[in-house]
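Trainee: Just to be clear, the model below is a prediction. Sequence and coordinates:
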Amino acid sequence: MTSILILDDNPAVLTSLQILFSLNGFPCITSEYPSHALELIKQGAASLVIADMNFQRETTSGEEGKRFFYAARAINPDLPIILLTGWADLTSAVELVKAGAADYLAKPWDDQKLLLSVNNLLELTEVAHQQREQASERQQLRSALENKFDLAGVIYQSDSIYRLLTTAVQVAKADVPILITGPNGSGKEKIAEIIQRNSSIKNGPFIRLNAGAMPLDLMEAEMFGAEAGAYTGIKQTRVGHFEQAHGGTLFLDEIGNLSLSGQMKLLRLLQTGEFQRLGSTQVRHARVRIITATNSDLPAAIARGEFREDLYYRLNVIELHTPALAERKEDILPLARHFLKGRPITPEALRALEAHDWPGNVRELQNTIQRACLLASAHNIETSDLQLPIQKIKNRPLYEPSEAQLRQCLTQAGSLAEAARLLGLSRQALYRRMEKYALNSEDYFSNDKTGTNSVDTA
C-alpha cells in the first residue's frame, strides 16, 4: 500500500502532519530533503505528496518548491501534489497549480480542509488508476483479437465495435447466412469482409453486389446471370454474381431493394443451391455463403408486402448491427487521423469533427476529410476546410463575473464553497478573481479562511 509523502524541512511540521494522518487512517512517510523525496517517488512509495515550497531557513522565494514540483512531475506526471505555502510564495504556488499541482494550502493549515482535500484526491487517484487498468485491459483484448483474426485493417476505439468484431469473427466459420443491419455508411461492407477473411472459405472469391445501385430490371441479371438475347441489349451470355462467387462469399448490400421476383429466386438458391440464368431453363448449382446487408426496416417491409417473410428468416439466421457513428463518438478521431494520412489538422478542426453528428456516418467522415485535404489552402487542415454545417462546438463557456457580481455573491453566500458553486467556479478559480479585485475572504466569512479543496478549472 502506497503512502502520503510529506516533504518539509521543519521536523515539527512533519510530526504534526504524520500524527494527523495516522489518526485518520492514512499511512504516511516523511522527508526533510527534496532529493530524498524524489528518490521515494521513483520507488513508487508515494500515492500523494504534500510539499513545502521552501527548504532552507530565510528562504521565501518558493524556487526550491518549484524545482521539486517539476522534478516530481517528470518522474510521475499523474502524482497529485499539494503545496504548503506562506503568503510570500503564494504567486509561485498559483503558478504551479496552473502547471498541474492538485492544490495549495497556506500555513497554518486547516486540518479538516487538508484531510478533505487529501481524501478527495486519493479517491480521484484510485478512480484514475482503475480507469488506466481498464484501458490497458481493453487494449490487451483488442490486441489479442487483432493478433488472432484478420480484421481487414478496421479502425476503431469504441467498445460497441469491439463487441461487434468479436461476434463477427466468432460466427465467421459458421456456414449460415448473416444479415448485417445499420445505417448507410456505417461500415456494413467492412464487417462482411472481416467475416469472409475469417471463414472456412476465406481463399474463395468475395463478390460484392449493391442491390440499391442499379435498376430492378437489371438486378436479377446481375445476380443470376442472363443468356444472350434474354432481354433487349444483351448480345452475349452474362455470368451472374452467384456463379462468380461459387466456393466463396456473396455480399448483397441493400437487400431490401430486391424485387419480389428476385427474392423468390434468392430464396430458392438458399434452399437448394439451384438457380437459372434469365432466358435459360438450365438449372445451375452454386455453393455460396450469403451475407446480406440493409439499412431498411425489413419487418416493416414484410408488413407492407414488399419483402418475403420466409426469405427474411432465411437471411436472418445471425444478425449483426453496425451502430451509427453518432453512437460511437470515440471512433471519430481515430478514423479521421486514418483518413488524413499524416496531414496535420488544427485542434479547433478536431473539435469540430467531434461535435458534428455525422448523419452519413463513416462514409461522410471519409469524404469530408478527403475533400478538405484536396481543397485546403494551407498545410494544416482548418475548421473552414471541413465545410461542416455551422453549429456550436460543445465546449463549456468560460464565465467571468464582474467585481459587482462577485461582491454581491460573496455577501449573499454563506461560505466560499457556496459562493464558488453559485458562480459555477472552482474554489481556486474564485480565489483568482478575489485576488484580482483585492477582496479578502475574512471580510465576508469569519470562519472560512484561506484554503481550497479543488483544482482550478476556469
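Mentor: That came through, no problem. Numbers count the residues shown, from 1 in each chain.

Trainee: going forward, measure contacts between C-alpha atoms and count neighbours the same way
Mentor: OK.

Trainee: Next, the buried residues of stretch 168-181.
Mentor: For stretch 168-181, the neighbour count (16 or more other CA atoms under 10 Å) marks Ala168, Val169, Val171, Ala172, Lys173, Val176, Pro177, Ile178, Leu179, Ile180, Thr181 as buried.

Trainee: Thr368 and Ile332, how far apart?
Mentor: Using CA to CA, to the nearest Å, Thr368 is found at 12 Å from Ile332.

Trainee: Looking at those two, which has the bigger crowd around it?
Mentor: Ranked by neighbour count (other CA atoms under 10 Å), Thr368 and Ile332 place Ile332 first, with 25 against 18.

Trainee: so who does the more buried one touch?
Mentor: Leu325, Leu353, Glu354 (CA atoms under 8 Å, 6 or more residues apart in numbering).

Trainee: need the longest helix for the chain.
Mentor: helix 111-148 (DSSP state H).

Trainee: What residues sit buried inside it?
Mentor: For helix 111-148, by 16+ other CA under 10 Å, it's Leu114, Leu115, Ser117, Val118, Leu121, Leu122, Thr125, Arg138, Arg142, Leu145.

Trainee: Over to stretch 93-107?
Mentor: Ala93, Val94, Leu96, Val97, Gly100, Ala101, Ala102, Asp103, Tyr104, Leu105, Ala106.

Trainee: Please narrow these to those residing in strands.
Mentor: Taking DSSP state E, the ones among the buried residues of stretch 93-107 that sit in strands are Asp103, Tyr104, Leu105, Ala106.

Trainee: Now flag whichever of those residues is closest to Gly247.
Mentor: Asp103 (66.8 Å; CA to CA).

Trainee: Grab the nearest non-local neighbour of that closest one.
Mentor: Excluding its sequence neighbours, the residue lying closest to Asp103 (CA to CA, 6 or more residues apart in numbering) is Ile82, at 4.8 Å.

Trainee: so that neighbour sits in a strand?
Mentor: Yes. According to DSSP: H, G, I helix; E, B strand; the rest coil, the state of Ile82 is that of a strand.

Trainee: Please report how far it lies from Leu353.
Mentor: 37 Å.

Trainee: Leu374: which of the buried residues of stretch 93-107 is nearest?
Mentor: Within those, the smallest distance to Leu374 is 39.6 Å, found for Gly100 (CA to CA).

Trainee: how close does the closest one sit to Asn453?
Mentor: In terms of CA to CA, Gly100 sits 14 Å off from Asn453.

Trainee: Likewise for Ile50?
Mentor: From Ile50 over to Asn453 (counting by CA to CA), the distance is 14 Å.

Trainee: In addition, the following structure is provided for comparison:
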Amino acid sequence: MKANILIIDDNQDIAQALQVLFTINNLQCALAYSPQDGLALLQQQHFDLVIQDMNFTADTTSGEEGMQLFNDVRQINPDIPIILITAWTHLETAVDLVKSGAADYLAKPWNDDKLLITVNNLLELNELQDQQRQRAKSKQNQQIQLEQQYNLCDMQFRSDAMLQLLQMATQVAAADVPILITGPNGSGKEKIAEVVQANSSCKNGPFIKVNVGALSQDLLEAELFGAEAGSYTGANKTRIGRFERANGGTLFLDEIGNLSMQGQAKLLRVLETGEFERIGGSQSIKVSVRIISATNTDIPKAIQSGNFREDLYYRLNVINLKLAPLNERKEDIFPLVDTLLQGKYQLSSASREVLLSHDWPGNIRELLNTIKRAQLLCVDGIITEQHLGIELIKTNKLGPKEDVTEQDVVTAIKSSSGVISDAAKSLGLSRSAFYRRMKKFDIKDV
C-alpha cells in the first residue's frame, strides 16, 4: 500500500510541484491550500506524513500561522511526522518546533533528492513506530485480559518479561505441584508467590511464609514441624509448626538455597511422605500443603559443590518461575513508582532520567527505599534528582547524551511503551535525532 502524504501550502504551484515529485516516486499525495482544509482532510482520512508551510497570509513572515497549524495537527495526530517547509520564517521558530517534535525543516527552494531521502526515511521509521505501537497495544490488551481473569495482587508492571512470567504463574497456579521461584534479592519473589497462592485451588486456605535460611538448626525442626510440651527446655506447651498451620493452603519457603544439609534431609522426608511428627511426639501428622519455594542461589551450582541435595531440588523444582532483575525490565520502574507516589508527588524530568539510568543492584527493594527517601525530603511535591540520592556517572550537562548506544535506544523504547517522543526525551534527544539512531542501529523490532 502506497504511503499517503498531506501537503498544506497556500501556494498552489509549490503544492502541485511537490505532488508531481512524490507521484513519480510512487508516493500518494493529497493537497490542501489552507490550514483549515488541511486539518479537515487530516480528520477525514489516514495520512503517514504532513508537509506544511509556515506562512499562509500574504506579506506574513512571522511563522505564527505555521506554529498554530503544527499544534493543531499534533492535536489530531500526536505521532504523525511533520516536515516544515517555507521561504520566510525566523530560524528560532523552526528550531523551537523541531524541539517540540517536528521531524525536519527545509527551506524553499528545496533539493528534490534531499527531500525524498528525508521523506522516505521518515515514512520507514513511522511504519516501524506504528508496528511498535501495535505491539504495545497488544501487550496492554494481554495485561488487561490477565488482570480481568486472574488475581494479580495489585502488581504493577509494564515489561514483557513480567507479563510472560505472570502468564506462566497464573497458568500453573491451579496445578497442585511445587513451584520454585528464582531471582536476585529484592526482585519480588514473595509477591510472585502471593499471585500463585491467590489463583490456586487452595486460595481460601492459609498462606504461611517462613525464611528457612534464617533458621538455626535448633529452631528449624520445631519451627517447621512443631514440638510437644516438655520436649525441650522452655517448651511449656505444644507448639504448632508451619507445616501444620499451612494445612489446606500454601507454605512459602523463602531462601531455600541457604538451608543446611541436615535441614534439607528433614524437609525432603516430609515432601516425600506428607507426614511428620512433632518434636517429642510419636503420632504421625499428615497434611495437604502446596509448596512454593524461592531462592537467589544458583542451586545447580550448589548441587555440583555438594551444598544442596539434588533429590530435594527436583522435588521443589517441578515448575521454575525465573524472575528477572529490575535492570532487565526497567519498563516496570514507573508503574511501581507511580503506585508509591499516589498522585501526591511528581517526578522531574531529570529524576526520571536518573531512575532509568541507575542499575538497581538492590532491585525493587532498593527502588522502594529510594522513593520513600525522596518523599521524606521533598517539600514542594516535585521530586528532583537530589531527593533520590543516587550517584551516577554524569553525561554532558550542556546537551543530550552523545554516546547513545543501541541498548540505550532499545531500553528507552521499551520504557516508554513504544512512544518515540517519550523515548527521545528520556535520552535528551529530539525526535528526529532519535529516529536517526534507530536507523543507524537498524532497530525494527523491540
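Mentor: Received it, and whenever you're ready, just let me know what you need. Predicted, not measured: the structure shown is a model, and the values here were computed from it.

Trainee: What does the TM-score come to for these two?
Mentor: Overlay of the two chains. TM-score (TM-score structural alignment, normalised by the length of the second structure): 0.84; 405 aligned residues with a CA RMSD of 2.5 Å.

Trainee: ok, back up a step: ok, Ile82 and Leu353 of the first structure, which is more surrounded?
Mentor: Ile82 (25 against 22).

Trainee: residue ranges for the strands of the stretch 251-400 of the second structure, please.
Mentor: Listed in chain order, the strands of the stretch 251-400 of the second structure (DSSP state E, counting those that start in this stretch) span 275-276, 285-286, 290-295, 319-322, 346-347, 382-383.

Trainee: Would you point to the one among those strands that's packed deepest?
Mentor: Stretch with highest mean neighbour count among the strands of the stretch 251-400 of the second structure: strand 290-295 (a mean of 24; mean count of other CA atoms under 10 Å).

Trainee: equivalent range in the first structure for that strand?
Mentor: The aligned range for strand 290-295 of the second structure in the first structure is 289-294, by TM-score structural alignment.

Trainee: what's next to that stretch, contact-wise?
Mentor: If you take CA under 8 Å, 6+ apart as the criterion, stretch 289-294 of the first structure is touched by 175-183, 188-189, 192, 247-256, 315.

Trainee: List the residues that contact Arg373 of the second structure.
Mentor: His387, Leu388.

Trainee: What distance do you get for the alignment partner in the first structure of it to Ile381 of the first structure?
Mentor: Under the alignment (TM-score structural alignment), Arg373 of the second structure pairs with Arg371 in the first structure. Distance check for Arg371 of the first structure against Ile381 of the first structure: by CA to CA, it reads 11 Å.

Trainee: Spatially, what comes nearest to the residue nearest to the spatial centre of the second structure if we skip its sequence neighbours?
Mentor: With distances taken as CA atoms, centre = their mean, Glu331 lies nearest the centre of the second structure, 1.9 Å away. Spatially, and ignoring its direct neighbours in sequence, Glu331 of the second structure is nearest to Ser415 (4.1 Å; CA to CA, 6+ apart).

Trainee: how many neighbours does the one you found have?
Mentor: Neighbour tally, Ser415 of the second structure, other CA under 10 Å: 22.

Trainee: how about it, what's its match in the first structure?
Mentor: Using TM-score structural alignment, Ser415 of the second structure sits opposite a gap in the first structure.

Trainee: Verify the contact between Ser415 of the second structure and Glu328 for me.
Mentor: No. Counting by CA atoms under 8 Å, Ser415 of the second structure stays clear of Glu328, with 10.8 Å between them.

Trainee: pretty sure Lys344 of the second structure is touching Gly381, no?
Mentor: Yes. The pair Lys344 of the second structure / Gly381 is scored as a contact, 6.6 Å apart, by CA under 8 Å.

Trainee: Comparing the two, which shows the higher neighbour count?
Mentor: Gly381 (14 against 10).

Trainee: so how far does the strand or helix carrying Leu6 of the second structure sit from its counterpart in the first structure?
Mentor: Here Leu6 of the second structure sits within strand 4-8, counting by DSSP states H and E. When the first structure is superposed, strand 4-8 of the second structure averages 1.5 Å from its matched positions, counting by mean CA distance after the TM-score superposition for the first structure.

Trainee: Pull up the aligned stretch in the first structure for that strand.
Mentor: So strand 4-8 of the second structure sits over residues 3-7 in the first structure, by TM-score structural alignment.

Trainee: to the chain's geometric centre, what's the distance from the longest helix of the first structure?
Mentor: Helix 111-148 of the first structure sits 16 Å away from the centroid of its parent chain (CA atoms, centre = their mean, to the nearest Å).

Trainee: how about Glu435 of the first structure, what's its match in the second structure?
Mentor: Counting by TM-score structural alignment, Glu435 of the first structure has no partner.

Trainee: Now the helix or strand containing Glu435 of the first structure: buried residues?
Mentor: In this assignment (DSSP H and E), Glu435 of the first structure forms part of helix 427-436. By 16+ other CA under 10 Å, the buried positions in helix 427-436 of the first structure come out as Arg427, Gln428, Ala429, Leu430, Tyr431, Arg433, Met434.

Trainee: The closest residue to the fourth one other than its chain neighbours - how many residues pack around it?
Mentor: Put plainly, it is Leu430 of the first structure. Computed as CA to CA, 6+ apart, the closest residue to Leu430 of the first structure that is not its neighbour in sequence is Ala420, at 6.0 Å. Ala420 of the first structure has 20 neighbours, counted by other CA under 10 Å.

Trainee: Now do the same contact list for Ala420 of the first structure.
Mentor: Contacts of Ala420 of the first structure by CA under 8 Å, 6+ apart are Ser426, Arg427, Leu430.
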